[in-house]
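Undergrad: Sequence and predicted structure below; questions after.
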Amino acid sequence: MKHLQLNNGMQFSWHHTNLEVVHIGLYIKAGTIDEYHYPPGIAHFIEHMVFKGTNKFSFQELSEKIDALGGELNAYTTKTYTCYTIKTLKRFEAEAIELLEEMVFHATFPPEEIEKERQVILEEIKMIEDDDEERAFEQFESELFKGTVFSTPILGTAESVNAITRNMLQSFYYQFYQANNMILSYVGTNEQQIKKIFQQIDCSHSVTHHDKEFKVNHVNIEHHKESMEQAHVILAHEGIGYLDEQSAVYEIINNFYGGSMTSFLFRKLRESLGLCYALYSSVDAYKEGGVLYTYFATDAKNITRCLEEINKIHNELAQGINMQLLTKTQHYLVTNLYMNLDYDGSIMEHMGKSLMLYNKIYEIEALEQKIMNVTLDEVNNALKLFEKAYASYRIY
C-alpha cells in the first residue's frame, strides 16, 4: 500500500493486484456536518445529482455508459464524507475512470433532473421512516447531539429537501468538490494512468475544515407508535474520538460487551434469557468525540427486564475484566482485521479511510500492534464509563 499527494492537493493511494477486477474509490471530505448554512440533506442530494448529467454527457448517455462497463458504480453519503466507488474489469478501467472524473468534477445539475431526484429522495426519506430501527437512531441522534451539526439526519427532512435550490447545490458542490479535499484510493495494475488523469485537475480554491463542537446530551426519550410488533431501545454512553490514543481500547470493549456472539449482551439477553433476537453494541467515533451505543429490540413488556439485565452487565464490567478475556478479544479483533483485508475492495476502502481519518495509511501490522499493545489497566480504567448515566431512547 503506497500513497502520495498530487500537485493539486489530492491524496492518492494505490495497491497492486494480479486479479482482473479493479477497485476505485473517491472520497470527498464533505458530509452532513459540513452543511452549516445549507438546508440539511444537501450533501446527500449532490451525491444523487452527479449521476444526472455532466458537461459531456446527458443523464441518459451517462446511464448507458455506466451500464456498458458491466461493473458496479456506487455512492453513499455519511455525516463526515461522501464516497464514490467503481468495481470493474481492468480492461474497462480507463473508461470507468474517465466517467468518474467527469461525474465528480463536471456535474451540471439539470433543473428537470433536480426535481425528479428531489422526489426520489423524498421517497427515500419515507422508506427510512418505515424502518423502525433506522428511524429510532435518527430520532435519537437528533436529540442526543442537539445543538451541534452531528444531530442532522443524512437525508435531511422532507421540509429541508424541498427547500434546496439549484443555486444551493452548485454552491455546496463548488465549495467542497475540490481536488485538495479528496482522496483517491485505487487497487489495480495501472496506477500511473490513474495518477496522470487526476493530477491534471485544477483547484479553484483550497478547502479548509474547522473543528466542530461535539457534545452528548443526557436525554431520556419515549415514543409510542401504534401497531409495532417490537419495541426498539437505544442507550448511549459518551465515548472518545478516533484520534484519541485510547481508541483501540474502546474497540476492544465494544467487542466483548456487545460486538460478537460471545459478548456479554448476546450471551445474557439472547442465549440465556431469550429476550431478544436483535441486539448489539457499536462505536461511532468522530474526530471531535464518540458514542458507545447499545441497541436491542424486544416485546414491549420485556423492556424493563432487559434494562435491568443490561444494568447488571454494566455494573459487572465496571469492576473490570481479567487478562484471559482481554487476550481472547485481542486475538479475535486481529484475526478479523486480517480477514477483512483479504479482499481488494476492502484494501481500497482501508487506504481511503485511513488517509481521510489519519492522513496516513495504517499498515496492517501497525493496526495489529495497536490492538495488542492495549493493557488490562487501560481497559479496566475505561470500563468506568459504565458507572456513568447513559442517554436512552425507546419506541414501542
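TA: Received the coordinates, thanks. Numbering: from 1, shown residues only.
Undergrad: Every contact and neighbour count from this point should use C-alpha atoms.
TA: OK.
Undergrad: how about the strands in this protein?
TA: Secondary structure of the chain by DSSP state E: the strands cover 2-5, 11-16, 21-28, 72-77, 82-89, 182-188, 220-223, 231-238, 279-285, 290-298, 391-395.
Undergrad: so which of these gets nearest His350?
TA: When the strands of the chain are compared by Cα to Cα, strand 182-188 sits nearest His350, at 8.8 Å.
Undergrad: chain center to the closest one: distance?
TA: Its chain's average C-alpha position is 18 Å from that of strand 182-188, according to Cα atoms, centre = their mean, to the nearest Å.
Undergrad: elements contacting it?
TA: Contact analysis of strand 182-188 by 3 or more Cα pairs under 8 Å, 6 or more residues apart in numbering; DSSP states H and E lists strand 11-16, strand 21-28, helix 344-358 as its packing neighbours.
Undergrad: got another, please set it beside the one above:
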Amino acid sequence: MEYNVHTLKNGIRILHVPAASAISHACILVNAGSRDEEDAQMGLAHFIEHLIFKRTEKRNTNQILNRLESVGADLNAYTTKEYTCVHASFLHPYLDRTLELFNDIVFHSTFPEDEMEKEKGVVLDEIASYLDQPEEAINDDFEDILFRGHAFGRNILGTPDTVNGLSRENIIAFIKQNYRTDQIIVAVLGNYALNKVVKIAEKHFAEVPANNAQSKRLAPELNAPVQQVIDKQIAQSHCMLGVQTYSLHHPYKTGLLLLNNLFGGNGMSSILNLQLREKYGIAYTIESAYSPLSDTGIFAIYFGTDKEKAEKAIKLIQKEMNKLKQKPLTALQLHKAQNKFIGQIALGEENRIGLIIAMAKSLLDYNQIDSLEVVFDKIRKVSVEDMTNIINEVFDESKWTSLLFNPVEG
C-alpha cells in the first residue's frame, strides 16, 4: 500500500496512507509500555493510558469522550509490553478534530489526584475481573515465569499493591523518560492528500517539545526451563507451554510466523486443532502464538480441557512437535502453508484500523514499511531447510517452560 512519511522538527513522524473511503482511521503510537516501568511501578503505563481520557488543560472527561463520539466516531486505546496506542475511526471530515484530540490527551493531560484515585478503583476491578478468567490469567503467570527477573514478566495491569502506590510524580517521570518524540508515530489512513495531512499534523504536533531521552531498555536473559503446577478452584485445567525465541529482527522471524500459523494459528485446519479438537475431542480451545518483540520473542501453546485429559493433551502436543522434527516438511506442504498464510494476511488488510496500527509499528520497529508484495515474497522465500532449522530449535522440549492450572475442589 502506498504511504508517505513526514518528520517534524521535534522528531515525531507523520505516516500518511491514502485510501479511497469515506471512513478514516488514525492512531498515535508511542514506543513505551510496561517493560519501561520501574519494579515498584507495575501497571504505570496502563494507568497512564486510562488517565489521559480523564482531564486535560482544556477538557474534562465528558468533553474528551464526546469530542469524537458526538460525530459518530470511535475512540479507544491500549497498552502492551512495548507500546501505548490511541486510535480512532471517523468520517472523512473529522481529521482535524481527531488529531487535535490526540494532541490534547497525549501531551496536555493533567492527571489530577481526584481522578487518579477514582481510576485506581477501575483498574483494580479490571485486575480482579482478569484474575477470574483463568484462560487470561495463565498467560500473565506464564510470562512471569518465562521472563522472571525481567520487566517482560510483569503483568501489564500491575497488582493491587503497585497500582495503589502509583503517584502523579511517577506518571510525570515516566512520560518524561519514555515518551521520546523520535519514538512517536502519528498515522492517518484516509482519502486525504499528503499536504493536507502534513498541514494538520504540523498544526497540532509541531509545538510538542522535543524529547531525546535515552532508552533504558535491557534485553532479557534466557532462563532455565520450569515446569510448574498451580492448584486453583476452577472448573477446567488450563495449560501453557512455550519458550523464549526469535526477536522482531531475527532472520527466522518470518519462518516462525509461518510455522505458528501451520501448527496452531488462525483457522480450523491447524495441526493442533485437527488433532486435539477434531480427532480426539480433547480441547475446545487449542492454539499456538508467536509474539516477536524488539529484543526477544515468545512462542507458546495454550489449551483448556477437563482435568483428566490434560496429560493426554500435553503428550499429543509433544507427539505433533516430534513428528515435525523427525519428518521435515516437504516442498508441497510448505507451499500449501505459504499460500494459506499469504491469503490470511491479504484478508487482514480489510481491517483498516488494524492495518494503520500495524504500519505505524513497522515504521517504529524497522524504520520502513514493507508492501504486501514484499511481505509475500519473504514468506515464499522461506525454505524447507529454514523450516527444519526453526522446528529443531523452537521445538526443543528441553528448553520449554510449562504452567498448568490444576482444578481442585473446596
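TA: Looks like it arrived, so ask away. Keep in mind the model is a prediction, meaning the values are calculated, not measured.
Undergrad: ranking the helices and strands packed on strand 182-188 of structure 1 by burial, who's on top?
TA: strand 21-28 (a mean of 24; mean count of other Cα atoms under 10 Å).
Undergrad: Please tell me how far that one is from the chain's geometric centre.
TA: That offset, for strand 21-28 of structure 1, works out to 16 Å (Cα atoms, centre = their mean).
Undergrad: and stretch 26-35 of structure 2, which stretch of structure 1?
TA: Taking TM-score structural alignment as the measure, structure 1 aligns residues 24-33 with stretch 26-35 of structure 2.
Undergrad: How about stretch 154-161 of structure 2?
TA: By TM-score structural alignment, stretch 154-161 of structure 2 lines up with residues 152-159 in structure 1.
Undergrad: The match of stretch 26-35 of structure 2: end-to-end distance?
TA: 25 Å (Cα to Cα, to the nearest Å).
Undergrad: which residues sit against that stretch?
TA: 40-44, 77-87, 149-150, 152-154, 176-177, 181-187, 348-349, 352, 356 (Cα atoms under 8 Å, 6 or more residues apart in numbering).
Undergrad: again, only using 6 Å
TA: If you take Cα atoms under 6 Å, 6 or more residues apart in numbering as the criterion, stretch 24-33 of structure 1 is touched by 43, 78-86, 149-150, 154, 181-186.
Undergrad: swap in stretch 47-60 of structure 1?
TA: Met103, His106, Ala107, Thr108.
Undergrad: In structure 2, what range does that stretch match?
TA: The aligned range for stretch 47-60 of structure 1 is 49-62, by TM-score structural alignment.
Undergrad: before we move on, the earlier item: among the contacts of stretch 24-33 of structure 1, name the buried ones.
TA: 43, 78-86, 149-150, 154, 181-186 (16 or more other Cα atoms under 10 Å).
Undergrad: So what's the residue count around Tyr246 of structure 2?
TA: 24 (other Cα atoms under 10 Å).
Undergrad: what ranges do the helices span in the stretch 151-300 of structure 1?
TA: Remark: helices assigned in the stretch 151-300 of structure 1 by DSSP state H, counting those that start in this stretch are 158-163, 166-176, 191-199, 247-258, 264-265.
Undergrad: got a list of what Ile127 of structure 2 touches?
TA: Counting by Cα under 6 Å, 6+ apart, there are no residues that Ile127 of structure 2 touches.
Undergrad: Hmm, I typed the wrong one, I wanted Lys2 of structure 1.
TA: Ser13, Trp14.
Undergrad: Aligned counterpart of it in structure 2, please.
TA: That one, Lys2 of structure 1, aligns with Asn4 by TM-score structural alignment.
Undergrad: again, but for Tyr81 of structure 1
TA: So Tyr81 of structure 1 corresponds to Tyr83, using TM-score structural alignment.
Undergrad: Run through the residues that contact that match.
TA: Contacts of Tyr83 of structure 2 (Cα under 6 Å, 6+ apart): Val30, Asn31, Ala32, Gly33.
Undergrad: if I look at the second one, how far off is Val163 of structure 2?
TA: This points to Asn31 of structure 2. Distance of Asn31 of structure 2 to Val163 of structure 2, given as Cα to Cα: 22 Å.
Undergrad: same thing with the last one?
TA: Distance of Gly33 of structure 2 to Val163 of structure 2, given as Cα to Cα: 15 Å.
Undergrad: go on, Cys85 of structure 2?
TA: 20 Å.
Undergrad: Around Arg380 of structure 2, count how many other residues there are.
TA: 17.
Undergrad: Check Glu112 of structure 1 too.
TA: Using other Cα under 10 Å, the number of residues around Glu112 of structure 1 comes to 9.
Undergrad: Just give me the match in structure 2 for it.
TA: In structure 2, Glu112 of structure 1 lands on Asp114 (TM-score structural alignment).
Undergrad: Now the most centrally placed residue in structure 2. Nearest residue, chain neighbours left out?
TA: Structure 2 has Thr80 as the residue nearest its centroid, 5.3 Å off, counting by Cα atoms, centre = their mean. Of all residues not flanking Thr80 of structure 2 in the chain, Gly33 sits nearest, at 5.6 Å (Cα to Cα, 6 or more residues apart in numbering).
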